[in-house]
Each structure stands twice: as structure tokens, then as C-alpha cells.
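can you look at this prediction? I've put the sequence above it.
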Amino acid sequence: MKVLLTGATGLLGVHLAGELLNQGYDVRAMYRSLPHQFNQLPWFREIDWIKAAITEPADCVRAMKGCQAVIHAASRTEPYPTQLAAYYEANIAGTDHILAAVRRCDVSRLVYVSTASVFRPGTLENPATEESPYAFHLMSSGYIASKYEAQQRVLSAVDQGVNAVIVNPAFMLGPYDFKPSSGAVIKYAMKNRLLFYPGSGGKSFIDVRDAARATVKALRLGQPGASYLLANEHLPYERFFQMLARLSGKRKTLVPIPAPLIRMAGTLSSAGEWLFRKPVPLNRINATLLTQDNYYSGEKARRELRMPVSPVSRAIEEAMEWFDNR
């Protein structure tokens, strides 16, 4: 079976390409540009690379011809600016173009990569599941709102006969983070002696390779129309930054920032964003996300997609080693 992969140059996409090959699939990967040193990936020459954009309908059809399945992992993922419009073309229109091409090319299976953040997060004691309500209180995040809308369009396509499955990864960590994306927090911990972190809240983390394996397994094992949260280890920010400091191998001083201070800074930054029409990393909604519990259960994916459970510490160690050798 030949699988078209979008988003192949992102952190998850890189590992999806390798895992698809490992599970015996032929892989065609769409790209707009290749990061520096990307061709040094061990599986780079085993991929059928095609230069194309998900924002161009004709490109999607051209890339999909001859493929029997699609994993759509491409999206704009940075958590700012606030406005939904900034994410519309890549995350919503791009998904529409992929869905149209799936119908036109008679593709037998689509796996759409959404995000855990579309679901209302739970607590350490009671993590959110796929049955949790959607996070409508967080939709002032343009990113979350765009992923929610794209997910709804995939679900609507399922109702119209498209054989599609959705995976919703939590915070992924691991090597080969070329941009970097989530790896930015690892680089921050490697480079700085003083580590500032939110004084409250936490996240669900997952080794990106576990997420990639579950996503590829969804091609065969996922139930049409089902969503699968990909999450493993639940860590309050204090424990997570203690882990980063320890694994860095260098002396670090950890400084918690009180949640009210972070939220105040986010509110002021949002006012500046509105006034000057320039996006800022710490806006009101991102300050909220940084200081709340963001915990999700991966039990369904472990049960139905055979998702492995690897220690997040290993993912961090290997990411640090990779960054050191770049």
C-alpha cells in the first residue's frame, strides 16, 4: 500500500515517514521546502518526495494519485497569533483540499492528525478522554479553533462516506525537531542556567515515536469516525522542568512564576497585539493554557491502536543528544 504523507518535515511527520517504512508501507511525502540537513535522515532516500502544497487543490490531487491511503499531518502549529484567520488557509482550507482529493482519487483510508487541545482538558486525577466535551472555552486560540473546525470537517466527511480516523496528540517530544517546535523548550533548558516555568498547571506528554506508531497503526486498526488521544505521561510543570534540568547534566536554578503574574502579562500582551496589530507569543489565551491543567488519557489508543508507552525522559535525552550534534 502506498501512503501519502503531508507535514513530513515536522516533528511528528519525520517520525511518521520512518514508521510507515518500518511497518512496510511505500511512502510519498509532500513538502514545500526541506529543512537544512534534512537529507541526512536515515530514511530520506526511501521516500518518494513530491513538491506540493496542501493550500493548492491541484497539488493535493497530483500528489495523491496512485496512493491508497493518506496521513494528513500538515498544519500551522505555532500558538500565536490569536486570530483564527491566520490559521484558516493551512489548517482549515488545506484540510478541505485534502478531503476533496481523497474523494476524487478514491482513497481507501484517511488519518487526520488533530490535537488533544480540541477537547476540554482534565486533571491529574481525572484526565480528559475522547468522550470529554470540546474545549469551547479555549476557542479564542486561533490554533485550537482551526484544528477543531478542521476536525469537524473530517467528521462531516465521514458521515458522507469518507473512511477517516482522527488522532489527537498531546505534547510530543523527541529527536529530529528541525524547526524546532516542541523541542524549543528542550533547547531553552539546555542553554540557560536560570529556568523560569509556570508555577501551576501541567501537561500530558508523549514520545513522538509512540505517537507516530499509533498514528500509522490507525491506518488499519482505527475505527472510522473515531478519535484517539495520544498521551502517555502526566507531569506538572515543576516535575517536568526538574526533569529537564537533571537530564541537561548541568547545574540549573528553577524559578516558578506565579500563575496570576503570567495571566496578567498575557492580558497586557493581548491588548498590545490588538493595538499594534502584531502577534505576541504570550497572549491572554496562551497564558491561560500555560497555567492550567492540560491532562489527557491515552487509554483508548493503547487499547485499540496498540500505542506503546515509553518514558518521556528517554525522548528528552535523545532530543538533547540530537540538538547537541546538529
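Cool, got the structure. Numbers count the residues shown, from 1 in each chain.

C-alpha only now, for contacts and for neighbours.
Will do.

those helices in the stretch 201-326 of the chain, which residues are they?
Here the stretch 201-326 of the chain has its helices, by DSSP state H, counting those that start in this stretch, at 208-221, 237-248, 259-276, 284-291, 299-304, 312-325.

closest one to residue 131 among those?
Comparing these by their distance to residue 131 (CA to CA), the top pick is helix 299-304, with 10.6 Å.

show me where the chain has strands.
Using DSSP state E, the strands assigned to the chain run over residues 2-6, 26-31, 48-51, 69-72, 109-113, 164-169, 171-173, 194-198, 202-207, 227-230, 233-236, 253-257, 293-294.

most tightly packed of these?
strand 227-230 (a mean of 28; mean count of other CA atoms under 10 Å).

which other residues reach that one?
116, 129-130, 165-170, 206, 211, 214, 296-298, 300-301, 307 (CA atoms under 8 Å, 6 or more residues apart in numbering).

let's see that with 6 Å instead.
166, 167, 168, 169, 170, 298, 301 (CA atoms under 6 Å, 6 or more residues apart in numbering).

from residue 105, how far out is the closest residue in space to residue 122 that isn't next to it in sequence?
In this structure, residue 122 finds its nearest non-sequential neighbour in residue 128, 4.4 Å apart by CA to CA, 6 or more residues apart in numbering. According to CA to CA, to the nearest Å, residue 128 stands 36 Å off from residue 105.

also residue 25?
Residue 25 is 18 Å from residue 105, by CA to CA.

and residue 45, by the same measure?
Counting by CA to CA, the gap from residue 45 to residue 105 is 26 Å.

and the residue nearest to residue 122, how close does it get to residue 168?
Separation of residue 128 from residue 168 (CA to CA): 12 Å.

next: residue 204.
12 Å.

same thing with residue 152?
13 Å.

returning to what we had before: neighbour count: residue 128 and residue 105, which is higher?
Between residue 128 and residue 105, counted using other CA atoms under 10 Å, the more crowded position is residue 128 (21 against 18).

just checking, the more buried one touches residue 119?
No. Judged on CA atoms under 6 Å, residue 128 makes no contact with residue 119 at a distance of 7.4 Å.

before we go on, here's another structure to hold up against the first:
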Amino acid sequence: MILVTGGTGFVGTYLLYELSKKETSIKSTYRKEKNKELTKNFFKLKDQNHPKLFNKIIWVKIDISEISSLDELYFGIKKIYHCAAFVSLAKRHKNLLIKTNVEGTSNIINYAIKHKIKKILFISSIASIGAEDEDGIINEDHSWDHKLNHTDYAFSKYNSELQVWRGTQEGVPAVIVNPGFIIGSHFWNRSSSSIFNRVNRGLKFYPTGKISLVSVEDVVKASIKLMNSEIKNERFILVSENLYYKEFLDLISKNLGKPLTKYPLTKSILYTIYFFDTILSFLRVKKRFMSKALISTFNNNQEFDGSKTKKFISFKYEKIDEKVKEICKDYINK
């Protein structure tokens, strides 16, 4: 039996759909009934045979950061796709990021060791990988640099990975995938797909840095192939293309028939926002959002090299311009 943690999330839902077409026995965790219904609706959108596929899944309502009922969760499990995570760049969510991402992953690994799980595939993020060389290209060999400013989300994913590597030292084979910014259809109000909503409402400003992009279908396809291979104890960056934010946002704007972005969010503008955000937080007017690490993220021109995957498995990335066109068509017809 296969276990998918976070099966109602963006990647988890797409993964469950693909697995349900091939596997006979799947178990998935979830936390909220409404999110499970959203996953069920996704199956309905994708396939006329959706009841048969969806009913293959055994749903377990659980918080992986709480260990009280994890033994029952692991009964009969041979392989795990660990997708469950909390995603936020807001400074105020630091404690929740640590609890969900780091403590949750630690619990998953502890029980994987206890139950002698055959293999784990962990969905991480490029945020957990280190700084670039002089040419600005980052690959799997770049290690975490403690001297740099990192978002709390990046810190949580890095420490989550440490838990996975700990598991490999104690006999649990693992593969880590590090996707870039994941794009896909149907999750317009959640996850990274909400960017299409934002552009549709009108977006005038754009960050000046670069963004590394990959489709959710590519993340799922690569993850399944890596899980089913003999590959173990490796990491793989999943990035199709690196574009400037303006290129990416304008690509969405053109396909949605919206005005292009006009004004750059320069570092000086972002630091001004950071200054007032800090003051308002100190005065308890609002909770803090901005951080120096986030400013660096928006202005960074680094690129991620996702070619290693193609050397290990038969795999080809979708082109981003074609994928954005397809997603925008889905958005218009939703």
C-alpha cells in the first residue's frame, strides 16, 4: 500500500489522481473535510470514471505533527509520498511552519524507521538549496548557506530535509525532489495557482528578479518515476525554465487578455514597505509579513538547473509558455 501525506493539497491532489489510475491500494492523510471535497471535485473534473478512482483511496483524518495515531496510519504501508506541508512567506507564520513542516516530517521519518518503510519520496522546494556560483546557476550540489538571509519557509524545508536524510542513515531509502514555483489549473484560490487570480484582477507591479517554474504535472510525473525506480538517497531539482518575474506575469496577462505589468518593485521600494510593515507590527496594528529574506527572493537573479532528472529517468519538461496558455484557458472556462 502507498501512503500520500497531504493528499488534499495542490501537488497531493494531482498525485493521488495519477496514482489512482495505476495503483490498487492507496491511503491518504487529510485535515479538513472541505479540502477532501475539493479533491473529490478535482477527480470529477478530470475523469468520468472518477467515483471508481476516488474510492480507491483510504482517507485518514490526521495531523502529522501530532504522533498519537501514527501507528494506525502506517499499517500495511510500503512506500510514502510525503507532500504535506504548510506554505507561507509571511514572517508571522514562523512557528506554524516549524511545527507542520519540520516536526511533521520528523514524525513521518520516525515511524518510517519503526515500520521499515521501503522508500520515501519527499516533496521539498528549491528554497532549501544553497547559493549560486559566479555564473548564477544553482544545482543539486549547492549546499545550504547559513550566512545568507532565508525565509522561514526555506528554513523549515531545509530542516525537514535534514529529517529525511536522517532517515536514510537509519535504513529508510529516500528521494527528495525540489520543485520551483509550481503552476497548474483548478486551485485558483489556493497554492501557487492563485497567481492567475491575482493577475486576472489586475497587477501593475512586478518583482525585478527571476522565478524558476515547473508544471504540477511534471512534478507528479517525475515523482512517480523516481519512486518506482531503483534510485535512492538522491535529490532532484525540478525546474523547467527560469524567467524574469515580468516575463512570467506578462505571459499570464497576455493569455488572460489583461494589461501588462508596468512598475518594478525595486529593492528600495520593498525596503520601504518592510520599514512600515515592521513599525505597524510593533504597534500591533497588523501582523508582520515582510522580511529581508523575502526582499532578497524577489530581487534575486539566480537560476536553478533542473537537468539532472533527465539524466536519471526518461523525462521531458513541459514548455512554460505552452503550459501557461493551457492554464489560462482552463481559468477562463472555469
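Cool, the structure landed. Since we're looking at a predicted model, the values are computed, not measured.

tell me which of the strands of the first structure sits nearest to residue 135 of the first structure.
Checking the strands of the first structure against residue 135 of the first structure by CA to CA gives strand 293-294 as the closest, at 11.1 Å.

neighbouring contacts of the closest one?
121, 123, 201, 202, 203.

residues near the second one, how many?
It stands for residue 123 of the first structure. So residue 123 of the first structure, with other CA under 10 Å, has 16 neighbours.

contacting residues for it?
293, 295.

against the first structure, where does stretch 244-254 of the second structure fall?
Alignment of stretch 244-254 of the second structure against the first structure: residues 236-246, by TM-score structural alignment.

the second structure: which residue goes with the residue nearest to residue 122 of the first structure?
In the second structure, the residue matched to residue 128 of the first structure (TM-score structural alignment) is residue 138.

same check, this time on residue 288 of the first structure
Counting by TM-score structural alignment, residue 288 of the first structure corresponds to residue 296 in the second structure.

which non-adjacent residue is nearest its match?
residue 149 (7.7 Å).

number of residues surrounding that neighbour?
Residue 149 of the second structure: 16 surrounding residues under other CA under 10 Å.

from residue 252 of the second structure, how far out is it?
Distance from residue 149 of the second structure to residue 252 of the second structure, by CA to CA: 30 Å.

check residue 122 of the second structure too.
Taken as CA to CA, the span from residue 122 of the second structure to residue 252 of the second structure is 30 Å.

tally of neighbours for residue 39 of the first structure?
11.

what does it align to in the second structure?
Checking TM-score structural alignment: residue 39 of the first structure goes with residue 40.

again, but for residue 141 of the first structure
Match for residue 141 of the first structure (TM-score structural alignment): residue 151.

its match - nearest residue in space that isn't next to it in sequence?
Residue 151 of the second structure's closest residue in space is residue 293 (CA to CA, 6+ apart), at 5.1 Å.

let me see the contact set for that neighbour.
Going by CA under 6 Å, 6+ apart, residue 293 of the second structure touches 149, 150, 151.

what about it, distance to residue 242 of the second structure?
Taken as CA to CA, the span from residue 293 of the second structure to residue 242 of the second structure is 20 Å.

tally up the residues packed near the aligned partner of residue 325 of the second structure in the first structure, please.
In the first structure, residue 325 of the second structure lines up with residue 317, judged by TM-score structural alignment. Using other CA under 10 Å as the criterion, residue 317 of the first structure is surrounded by 17 other residues.

cool, the one 5 residues further on as well?
Residue 322 of the first structure sits with 15 neighbouring residues when counted by other CA under 10 Å.

same question for the one 3 residues further on.
Taking other CA under 10 Å as the neighbour definition, residue 325 of the first structure ends up with a count of 7.

and what of residue 298 of the second structure?
Neighbour tally, residue 298 of the second structure, other CA under 10 Å: 19.

equivalent analysis for residue 133 of the first structure, please.
The burial count for residue 133 of the first structure: 12, using other CA under 10 Å.

what's the answer for residue 240 of the first structure, then?
Neighbours of residue 240 of the first structure (other CA under 10 Å): 18.

kindly report the same for residue 319 of the second structure.
Every residue meeting other CA under 10 Å relative to residue 319 of the second structure is counted, giving 13.

nearest spatial neighbour of it, chain-adjacent residues omitted?
In space, residue 319 of the second structure is closest to residue 240, 7.0 Å off (CA to CA, 6+ apart).

list the contacts of that neighbour.
Neighbouring residues of residue 240 of the second structure by CA under 6 Å, 6+ apart: 213, 214, 317.

map the first one onto the first structure.
Mapped onto the first structure by TM-score structural alignment, residue 213 of the second structure lines up with residue 205.

now swap in residue 233 of the second structure and tell me
So, by TM-score structural alignment, residue 233 of the second structure is matched to residue 225.

close enough to count as contact, that match and residue 165?
Yes. When contacts are counted by CA under 6 Å, residue 225 of the first structure is listed as touching residue 165 (5.3 Å).

what about residue 79 of the first structure, distance to residue 130 of the first structure?
The value you get for residue 79 of the first structure to residue 130 of the first structure, if CA to CA is used, is 22 Å.

so the two - more neighbours on which side?
Set residue 79 of the first structure next to residue 130 and count neighbours by other CA under 10 Å: residue 130 wins out with 19 against 16.

list the buried residues for stretch 42-61 of the second structure?
Residues of stretch 42-61 of the second structure classed as buried: 42, 43, 50, 53, 54, 56, 57, 59 (neighbour count, 16 or more other CA atoms under 10 Å).

helices - which of those residues land there?
42, 43, 50, 53, 54 (DSSP state H).

out of those, which two sit at the greatest distance?
Farthest-apart pair in those is 42 and 53; separation 11.5 Å (CA to CA).

hang on, the earlier thing: so what's the residue nearest to residue 122 of the first structure up against?
121, 122, 296, 297.

give me every residue that touches the first one.
Residue 121 of the first structure makes contact with 128, 294, 295, according to CA under 6 Å, 6+ apart.

a markdown table please, covering those residues and showing distance to residue 257 of the first structure.
Below are the contacts of residue 121 of the first structure laid out as a markdown table (distance: CA to CA, whole Å):
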| residue | distance to residue 257 of the first structure |
| --- | --- |
| 128 | 26 |
| 294 | 18 |
| 295 | 20 |
